[in-house]
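Colleague: When you get a sec, could you give me coordinates for this:
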Amino acid sequence: MALYIYLLLLLFADWSPPQTPFYKANFNGALFHEINKAGIGVVIRDSAGLVIGALSKNISLPPSAIEVEALACQRAIIFARELGLREVVFEGDFETLIKSLNSESISFSRFGHMVDDSCATASSLRSYFFSHVRRD
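Modeller: Below you'll find the model as predicted:
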């Protein structure tokens, strides 16, 4: 429960609504080295700010912070599809990941396969884009 509350607090920081007809899926990941776990969280809201869906999940500790963020992004995309959404802004706070997701070129980084999978999954949506949000 503490993980869920922590991730929700991060996801609600400095939120701005998407333009209609878009939904916004905020995603985040957190590392908990002391228990050898990580957590991912997703909150999806409409343009009025109403929560359409939320989830959090404990996962095995990935090798790096960017990989937990990439997993959170993948889960956000899948969750949006499960909810039947077709126009979605995916917003995260890891700038390197967002730049890779928005890049036209193939990523050869350690997490490149995750970026490619996310983009392939998102391509089934009518319209989507990835947005970076700065969190303090």
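
Colleague: C-alpha from now on. contacts and neighbour counts both.
Modeller: OK.

Colleague: most distant residue from the middle of the chain?
Modeller: Here the centre of the chain is the reference, and by Cα atoms, centre = their mean the most remote residue is E34, at 23.6 Å.

Colleague: Would you agree that one falls within a helix?
Modeller: Yes. Assessed with DSSP: H, G, I helix; E, B strand; the rest coil, E34 lies in a helix.

Colleague: From G41, how far out is it?
Modeller: Distance, E34 to G41, by Cα to Cα, to the nearest Å: 19 Å.

Colleague: what's the answer for Y128, then?
Modeller: 19 Å.

Colleague: Please identify which of those two sits among more neighbours.
Modeller: Neighbours per residue (other Cα atoms under 10 Å) separate Y128 from G41, with G41 holding more: 28 against 19.

Colleague: which residues touch the closest residue to that one other than its chain neighbours?
Modeller: Leaving aside its chain neighbours, G41 sits nearest to S56 (4.2 Å; criterion: Cα to Cα, 6 or more residues apart in numbering). When contacts are counted by Cα atoms under 8 Å, 6 or more residues apart in numbering, S56 is found next to 3-4, 7, 39-42.

Colleague: please give me the structure for this one as well, since I'd like to look at both together:
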Amino acid sequence: MARMLWTRRNMMLFEDYFVAPSILMQKAKQACTEFQQMQHKQCTSRSHGNLDQIDNALWLPPELDWIKINWDIATKEIGQRIGVGIAVRDSEGDLLVSCMQPLSFCTQATMAEARGLISAMKLCKELGLQKVVFEGDSLQFVNAVRHHLQENGLLQCLVQDVYSIMANTRWEIRHVRRKANQVAH
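Modeller: Here you go, the predicted structure:
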């Protein structure tokens, strides 16, 4: 439901398109049914040893005592604006915090994803979280962070910012498919 409210808000803000609340509720019920069906498939796949096929396509909870933060961005080239969506969930899969942050002057996808992760990490620090898994659907940026990008330029500066912000915190970063990251979009 939170994702649908986020999408509805973006459509109103960026596309001047209004979605009636009744349509939103109908879509929420459909999404809930689909989620339950996917959870059933996931349990069935796990019991049959097919976990590798779904690992990266569905959201999976973090280990006990860890928190998972998904982040994603939406861009609008006109006006050079982006919206950062962040969802914080615990090892039970319960949503602890979700937020949206509008940012300006950044429409290049990788840079926008970098700024989105930095926003998520700042939120992590504000909340005092100590064991955190960050998931995003930008393979290029996730790999840049994981491999300590060594090229000169703005992206390297943003990667260094990531490591500075998360000093003294246990954290990991993972790439997931867009479908597994929908809660943040």
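
Colleague: related to what we said a few turns ago, so which of the contacts of S56 of the first structure persist in the second structure?
Modeller: Retained contacts for these in the second structure, judged by both residues aligned by TM-score structural alignment, their matches' Cα atoms under 8 Å, are 39-42.

Colleague: Adding secondary structure and distance to Y23 of the first structure, write these out as JSON lines.
Modeller: Formatted as JSON lines, these follow (DSSP: H, G, I helix; E, B strand; the rest coil; distance: Cα to Cα, whole Å):
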{"residue": "G39", "secondary structure": "strand", "distance to Y23 of the first structure": "23"}
{"residue": "I40", "secondary structure": "strand", "distance to Y23 of the first structure": "19"}
{"residue": "G41", "secondary structure": "strand", "distance to Y23 of the first structure": "16"}
{"residue": "V42", "secondary structure": "strand", "distance to Y23 of the first structure": "13"}
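
Colleague: OK, contacts around the aligned residue in the first structure for M111 of the second structure?
Modeller: Matched by TM-score structural alignment, M111 of the second structure corresponds to E67 in the first structure. The contact partners of E67 of the first structure, taken as Cα under 8 Å, 6+ apart, are F111.

Colleague: same thing but 10 Å
Modeller: 29, 61, 73, 97, 110-112, 114-115 (Cα atoms under 10 Å, 6 or more residues apart in numbering).

Colleague: Now the helix or strand harbouring it on the second structure. Mean distance?
Modeller: E67 of the first structure is part of helix 65-82 when elements are defined by DSSP states H and E. Once fitted to the second structure, helix 65-82 of the first structure is off its aligned match by 0.6 Å on average (mean Cα distance after the TM-score superposition for the first structure).

Colleague: For G128 of the second structure, give me its contacts.
Modeller: Taking Cα under 10 Å, 6+ apart, we find G128 of the second structure in contact with 122, 169.

Colleague: Please, where are all the helices along the second structure?
Modeller: Here the second structure has its helices, by DSSP state H, at 2-15, 21-47, 51-54, 109-127, 139-146, 154-165.

Colleague: Throw those into CSV and include distance to D94 of the second structure, thanks.
Modeller: Converted to CSV, the helices of the second structure look like this (distance: least, Cα to Cα, whole Å):
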stretch, distance to D94 of the second structure
helix 2-15, 13
helix 21-47, 14
helix 51-54, 20
helix 109-127, 16
helix 139-146, 24
helix 154-165, 25
